[in-house]
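Asker: here is a sequence together with a model predicted from it:
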Amino acid sequence: MPLPRARLAVPLVTALLGLGAGPLSGEPSPTPPSAVLPRLVSEGHAPAAAMLSASPTASRFQAAGPGIRRADRFRAGSITKTFVATVVLQLTTEGRLHLDDPVGRHLPGLLPHEAGRRVTLRALLTHTSGLPDYADVSSRLSPTARTTAREAVRRALARTPGPVGRYAYSNTNYVLLGLVIEQVTGRTYAAEASRRIISPLRLGGTSFPGARTALPPPHGRAYDAAGRDVTALDPRTADAAGELISTLDDLNRFYAALLSGRLLPAPQLRQLLDTRPANGPYGMGIYPHRLPCGTTVWGHNGHIKGSYVRTATTGDGRRTVTFRVNTDAVPDSALDSLEPALLAAEFCRADGATEGAP
């Protein structure tokens, strides 16, 4: 059964965002990825779709629909969470954080006393904190309000939390992790992710926009369900839960490096991929998807105003795929069938290779 995709609705004057949340299920596709991708346009009614497959020996870019290119920058939504989780786990390797630290130790007074004592960094990373999702608060704000994620989180934390230890996707968790990173390092989570991940991997198309509303060039256009151009938007509502801007190549490179052990030592990589705290559906900023052929791939999706993106990679990081559409309006019913069909077509091929030449 597909997990629900968390959506973050905020006033249109800032943005209307939906941050992706969970793995999807589906049947194997007997056709190659090049035959499945155009269905995101024909059946999903996306203006355009693009996909980049990569392995150590080959890569292939495919596109359907006009105005979408391999080099385009786009908003990557909740894929931000994998970057944030990686930074947190790097800080644990340095002894500056511990996964069982209570949140109140690093952010005193922000959570209600009992929650600050019981909710740990591990619970934030695995979405088992029980903390209310600030998306629910943002969706009820005045259409003229200009509210940042941190302001909305404070409103959300005034609500009664759920039980600690039960998986419930909440964007609040990752905004708090961003604050923890800032408190421990003295630098923003964006600065730390840039220093620790973006610069070492040379992810030249990846950035955290902060208050910048424009996408950096080159980029195409992004559209909402009504066909309106939403390329420019205020990303501050997404914050550490989903503000990332990236490219197809950069996301493939990041996930390949992460799963191959370039960014985390083996003990921390095992913690990243440990789904037991969430009882199966989620690790730490990353989730598994088991394909019909028996292969399990790891990655995340991102659902933000004007964009849907999904990256998946094999457990050794050797084969990776990212696909995207330039709208947030593809129906869940279409994604529930087409996304797993794309992943199965890519990773369940008998020859184990990507289509095409480098």
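Answerer: All right, it came through fine. The shown structure was predicted, so the numbers you read here are calculated from the model rather than taken from an experiment. Numbers count the residues shown, from 1 in each chain.

Asker: contacts and neighbour counts: CA atoms only from here.
Answerer: Fine.

Asker: quick one: end-to-end distance for stretch 210-227.
Answerer: Start and end residues of stretch 210-227 are separated by 26 Å (CA to CA, to the nearest Å).

Asker: list the contacts of it.
Answerer: Here stretch 210-227 makes contact (CA atoms under 8 Å, 6 or more residues apart in numbering) with 67-69, 71-74, 229-236, 239, 243, 245, 305-307, 326-329.

Asker: could I get the buried residue list for it?
Answerer: By 16 or more other CA atoms under 10 Å, the buried positions in stretch 210-227 come out as 215, 216, 219, 220, 221, 222, 223, 224.

Asker: centre of the chain to it, how far?
Answerer: In terms of CA atoms, centre = their mean, to the nearest Å, the centre of stretch 210-227 is set 17 Å apart from its chain centre.

Asker: any idea which element residue 203 lies in?
Answerer: Element membership for residue 203 (DSSP states H and E) is empty, with no helix or strand holding it.

Asker: where do the strands sit along the protein?
Answerer: Counting by DSSP state E, one finds strands in the chain at the ranges 49-54, 59-64, 74-77, 244-246, 287-290, 296-304, 307-314, 320-325.

Asker: and the residue lying closest to residue 31 once chain neighbours are set aside, how many neighbours?
Answerer: Leaving aside its chain neighbours, residue 31 sits nearest to residue 345 (6.3 Å; criterion: CA to CA, 6 or more residues apart in numbering). For residue 345, the neighbour count with other CA atoms under 10 Å is 22.

Asker: center of this structure - which residue?
Answerer: The centroid of the chain falls nearest to residue 79 when counting by CA atoms, centre = their mean (1.9 Å).

Asker: show me what contacts residue 46?
Answerer: 40, 325, 326, 327, 329, 330.

Asker: now do the helix ranked longest in the chain: which elements does it pack against?
Answerer: The longest helix of the chain (DSSP state H) is helix 332-347. Here helix 332-347 touches helix 33-36, helix 39-42, going by 3 or more CA pairs under 8 Å, 6 or more residues apart in numbering; DSSP states H and E.

Asker: next up, a structure to set beside the first:
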Amino acid sequence: MPTLRTVLSIPVLVAALLLSPALSPDTSGTATTAGSADAVLPRLVTEGGAPAAALLAQIRTGPGRVSRYADTGPNIARTDHFRAGSITKTFVAVVVLQLAAEHRLSLNDTVDQHLPGLLRPARTSGSRTGPRSRSQSRSGSPPDGRRITLRQLLSHTSGLPDFTQVTAGTVPLTPPQAVDLALTLPPARRGHYSYSSTNYVLLGMVIRQVTGHPYAAEAERRIIAPLGLAGTSFPGSRRSLPAPHGHAFAADGSDVTELDPRVAGAAGELVTTLDDLDRFYAALLGGELLTPHWLREMKDTRAAQGEYGMGLYPARLPCGVTVWGHNGRISGSYVRTAATADGGHVLTFRVNTDAMADTRLEPALLSAEFCPRTW
């Protein structure tokens, strides 16, 4: 089993263009493909070692959308429910930004204003040393909730360590337990990008404090129900997946279809479908969930040195096209959604394992979908 720093996903910027797609123009002026990503998909199985893989692309055409589905490998289908890992973070970020738009909180609020006393240096003075990521190789000051803002939680610039470094995806935790575990690790530098699922566990706690409801209930009311995402849910402690679903496999080949989602919580609990993820990101980037001001805030990556916005991150493809979205990794599942800036062209692909042997395959697939052919 890999460490849960990989299990709950770390955004990876695209580094290589392996294929050039065949294109057909659409009326919006956005370059679109004629199924070229479909040709890359089998390589996730033959070269990447995934048992099976599937993708769903959707392109806006006038008043409607055109969909294209492809799969490879046994026992995988378009209608399957699967675990989406850190794609959960985009949903949580939307809820927080909607609350900011309603003036129920400010992104400049400190953690201590909503969760007083939870993060104080005195609690971390005896912290033991634990494993560190590259981004945490230079430790910062002990986390102080009087200085850390909600904006820093959203953009992974809080300096809070990632509790998933030590849980390995096997230990269900309550939110306070996850925070306490994180505080046993050396902190990163506040104000510098350092991806940490602890940030979003705290945001889930803030949502409950501000609204009186769990983050899952707020996401259901504000996002899932209005968009009609019938296959999307926050399972809480339910270990089984809704029907229909296939099987999910860990890197060692063991079946991990049943999983306690509390290993992830607000950082990665979501269960969903390909159709629902395409619909969600198209709606988000198309302005259905946030006003233009708050969508710009969500896509502002300056605080995170260009690497992350707020629950959303850009990937610049080798051809110069930038796509927006998120990835998610949790035991038995890896998912990636990417979309054009206006949500007019969206692609979600998934594999039913949390490991792929060749990391070049994801950028190849995205480039094949979104890049115009170069001659």
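Answerer: Everything's here; your move. The shown structure was predicted, so the numbers you read here are calculated from the model rather than taken from an experiment.

Asker: the residue nearest to the centre of the first structure pairs with which position in the second structure?
Answerer: When the second structure is aligned by TM-score structural alignment, the residue opposite residue 79 of the first structure is residue 87.

Asker: touching, that match and residue 326? I think so.
Answerer: Yes. The criterion here is CA atoms under 8 Å, and residue 87 of the second structure meets it with residue 326 at 5.7 Å.

Asker: against residue 246 of the first structure, how distant is residue 65 of the first structure?
Answerer: Taken as CA to CA, the span from residue 65 of the first structure to residue 246 of the first structure is 20 Å.

Asker: out of the two, which sits in the busier spot?
Answerer: residue 246 (25 against 15).

Asker: for the more buried one, what are its contacts?
Answerer: Residues in contact with residue 246 of the first structure (CA under 8 Å, 6+ apart) are 73, 74, 75, 76, 205, 206, 207.

Asker: just give me which of those residues are shared by the second structure.
Answerer: Here is what carries over to the second structure from the contacts of residue 246 of the first structure, by both residues aligned by TM-score structural alignment, their matches' CA atoms under 8 Å: 73, 74, 75, 76, 205, 206, 207.

Asker: redo the residues you listed as JSON lines? Include neighbour count.
Answerer: Below are those laid out as JSON lines (neighbours: other CA atoms under 10 Å):
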{"residue": "73", "neighbour count": "22"}
{"residue": "74", "neighbour count": "29"}
{"residue": "75", "neighbour count": "31"}
{"residue": "76", "neighbour count": "30"}
{"residue": "205", "neighbour count": "20"}
{"residue": "206", "neighbour count": "23"}
{"residue": "207", "neighbour count": "21"}
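
Asker: list the contacts for the equivalent of residue 104 of the second structure over in the first structure?
Answerer: Residue 104 of the second structure maps onto residue 96 in the first structure, with residues paired by TM-score structural alignment. Applying CA under 8 Å, 6+ apart, we find residue 96 of the first structure in contact with residue 184.

Asker: next one: residue 96 of the first structure from residue 81 of the first structure, what distance?
Answerer: Taking CA to CA, one finds residue 96 of the first structure at 20 Å from residue 81 of the first structure.

Asker: tell me the counterpart of the residue nearest to residue 31 of the first structure in the second structure.
Answerer: Checking with TM-score structural alignment, residue 345 of the first structure has residue 368 as its match.

Asker: any idea how far residue 167 of the second structure is from its match?
Answerer: As judged by CA to CA, residue 368 of the second structure and residue 167 of the second structure stand 36 Å apart.

Asker: isn't residue 168 of the second structure right next to residue 2, touching?
Answerer: Yes. When contacts are counted by CA under 8 Å, residue 168 of the second structure is listed as touching residue 2 (6.3 Å).

Asker: show me where the first structure has its helices.
Answerer: Using DSSP H, helices in the first structure cover 33-36, 39-42, 80-93, 103-106, 113-118, 121-125, 134-138, 149-156, 172-185, 189-193, 199-201, 248-259, 266-272, 332-347.

Asker: minimum distance to residue 289 of the first structure: which of those has it?
Answerer: Evaluated with CA to CA, the helices of the first structure place helix 332-347 nearest to residue 289 of the first structure, the distance being 8.8 Å.

Asker: buried set for the closest one?
Answerer: For helix 332-347 of the first structure, by 16+ other CA under 10 Å, it's 335-347.

Asker: and the angle for it with strand 49-54?
Answerer: When axes from the mean of the first three to the mean of the last three CA atoms, to 10 degrees is applied, the directions of helix 332-347 of the first structure and strand 49-54 differ by 30 degrees.

Asker: which residues touch the equivalent of residue 313 of the second structure over in the first structure?
Answerer: Residue 313 of the second structure maps onto residue 287 of the first structure when the alignment is built from TM-score structural alignment. By CA under 8 Å, 6+ apart, residue 287 of the first structure lies in contact with 22, 23, 273, 275, 281, 298, 299, 300.

Asker: ok, residue 33 of the second structure - how many residues close by?
Answerer: Neighbour number of residue 33 of the second structure under other CA under 10 Å is 23.

Asker: state the distance from it to residue 21 of the second structure.
Answerer: From residue 33 of the second structure to residue 21 of the second structure the distance is 7 Å (CA to CA).

Asker: over to residue 157 of the second structure?
Answerer: Residue 157 of the second structure is 37 Å from residue 21 of the second structure, by CA to CA.

Asker: measure how buried residue 263 of the second structure is and give me the count.
Answerer: Neighbours around residue 263 of the second structure, by other CA under 10 Å: 27.

Asker: and it? What does it align with in the first structure?
Answerer: In the first structure, residue 263 of the second structure lands on residue 237 (TM-score structural alignment).

Asker: buried ones among the contacts of residue 287 of the first structure?
Answerer: With neighbours counted by 16+ other CA under 10 Å, the contacts of residue 287 of the first structure contain buried members at 22, 23, 273, 275, 281, 298, 299, 300.

Asker: what angle do the longest helix of the first structure and strand 307-314 make?
Answerer: Taking the same axes, to 10 degrees, one finds that helix 332-347 of the first structure is oriented at 30 degrees with respect to strand 307-314.

Asker: can you put the strands of the first structure in TSV and add distance to residue 188 of the first structure?
Answerer: Output for the strands of the first structure, formatted as TSV (distance: least, CA to CA, whole Å):
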stretch	distance to residue 188 of the first structure
strand 49-54	31
strand 59-64	34
strand 74-77	18
strand 244-246	14
strand 287-290	25
strand 296-304	21
strand 307-314	25
strand 320-325	27
